[in-house]
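[1] No letters, just coordinates:
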């Protein structure tokens, strides 16, 4: 897989790629959107804590398929306000620490989720041979 970063467009705003090419013959894994919900049913306060839980859940799901964050090709994330963007981005960057080939990424501000205490939702698409 390779990152697609054309010189003819502005560089990414943060730690992600504009695109990722997946060669033929790779398996794909798509996670559902993961919320900041701990295994005991609690929801921590703050976007960073919730995003860390979202990414931990994505890691577990990818692990079921023998994949890691290094196999991520796309991240779609949703936050309920601009004030939550930095906490999410810090968690994303921590999740991608040490990953050389970055995934494509989209971050959208939404009006809310199924419960008002949820601030962040993350879904990941991954590919591996």
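    Here it is on my side, so go on. Only a predicted model underlies this, so the values are computations on that prediction, with no experimental measurement involved. Numbers count the residues shown, from 1 in each chain.
[2] CA only for contacts and neighbour counts going forward, please
    Will do.
[3] And for residue 13, the neighbour number?
    The number of residues packed near residue 13 is 8, by other Cα atoms under 10 Å.
[4] go on, residue 92?
    For residue 92, using other Cα under 10 Å, the count is 22.
[5] where do the helices sit along the protein?
    Here the chain has its helices, by DSSP state H, at 47-64, 85-95.
[6] Let me know which of those is tucked in deepest.
    Highest mean neighbour count among the helices of the chain (mean count of other Cα atoms under 10 Å): helix 47-64, with a mean of 21.
[7] what angle separates that helix from helix 85-95?
    On the basis of axes from the mean of the first three to the mean of the last three Cα atoms, to 10 degrees, helix 47-64 is oriented at 30 degrees to helix 85-95.
[8] Of the helices of the chain, which is nearest residue 106?
    Of all the helices of the chain, helix 85-95 sits nearest to residue 106, with 10.9 Å by Cα to Cα.
[9] Second structure for comparison follows:
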């Protein structure tokens, strides 16, 4: 997969683990992942933002793996959060754990709540398929 990452000098450098624009080569197949929520396979939901962020990224990577794709195939992420990080940077840590140095285009938004009030995070993704 030959994603092309663009961070032009005409705008400020990215403020986090993302890229301003990601170019998808012609002819590539894409998959759009629905918003992944912090529900484990057994139906449990962690109490902390750290645990929930880890579960959401685990869900995303599991879906990609089921399609034969790696986390490095992610083109775009949109993250919805209901609370600020507790100072431990746990959402960024979960992202780094599952995505490593891969820096897709990204958007993060604080919202008042998600569908289930116990959820603190939801992330949707766009990725390329091999």
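    Yep, that arrived. Since we're looking at a predicted model, the values are computed, not measured.
[10] follow-up on the earlier one: output the helices of the first structure in a markdown table; the columns should cover distance to residue 16 of the first structure.
    Output for the helices of the first structure, formatted as a markdown table (distance: least, Cα to Cα, whole Å):
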| stretch | distance to residue 16 of the first structure |
| --- | --- |
| helix 47-64 | 15 |
| helix 85-95 | 9 |
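[11] From residue 59 of the second structure, how far out is the aligned residue in the second structure for residue 64 of the first structure?
    Correspondence of residue 64 of the first structure to the second structure, assessed by TM-score structural alignment: residue 66. Residue 66 of the second structure is 11 Å from residue 59 of the second structure, where distance means Cα to Cα, to the nearest Å.
[12] Ok, residue 104 of the second structure next?
    Plainly put, residue 104 of the second structure is 17 Å away from residue 59 of the second structure if you go by Cα to Cα.
[13] Could you find the counterpart of residue 38 of the first structure in the second structure?
    So residue 38 of the first structure corresponds to residue 40, using TM-score structural alignment.
[14] dump the residue contacts of the nearest residue to its match once chain neighbours are set aside.
    Closest residue to residue 40 of the second structure apart from its sequence neighbours, by Cα to Cα, 6 or more residues apart in numbering: residue 55 at 6.6 Å. Residues counted as contacts of residue 55 of the second structure (Cα atoms under 8 Å, 6 or more residues apart in numbering) are 37-40.
[15] Would you check how far apart the spatially most central residue of the first structure and residue 116 of the first structure are?
    Central residue of the first structure (Cα atoms, centre = their mean): residue 75, 3.9 Å from the mean position. From residue 75 of the first structure across to residue 116 of the first structure, the span is 23 Å (Cα to Cα).
[16] ditto for residue 55 of the first structure
    Residue 55 of the first structure sits at a distance of 20 Å from residue 116 of the first structure (criterion: Cα to Cα).
[17] Spell out the residue ranges of the strands in the second structure.
    Along the second structure, the stretches classed as strands by DSSP state E are 4-6, 21-23, 29-36, 74-81, 105-110, 121-129.
[18] and the aligned partner of the residue nearest to the centre of the first structure in the second structure, what does it touch?
    In the second structure, the residue paired with residue 75 of the first structure according to TM-score structural alignment is residue 77. By Cα under 8 Å, 6+ apart, the contact set of residue 77 of the second structure is 104-107, 123-126.
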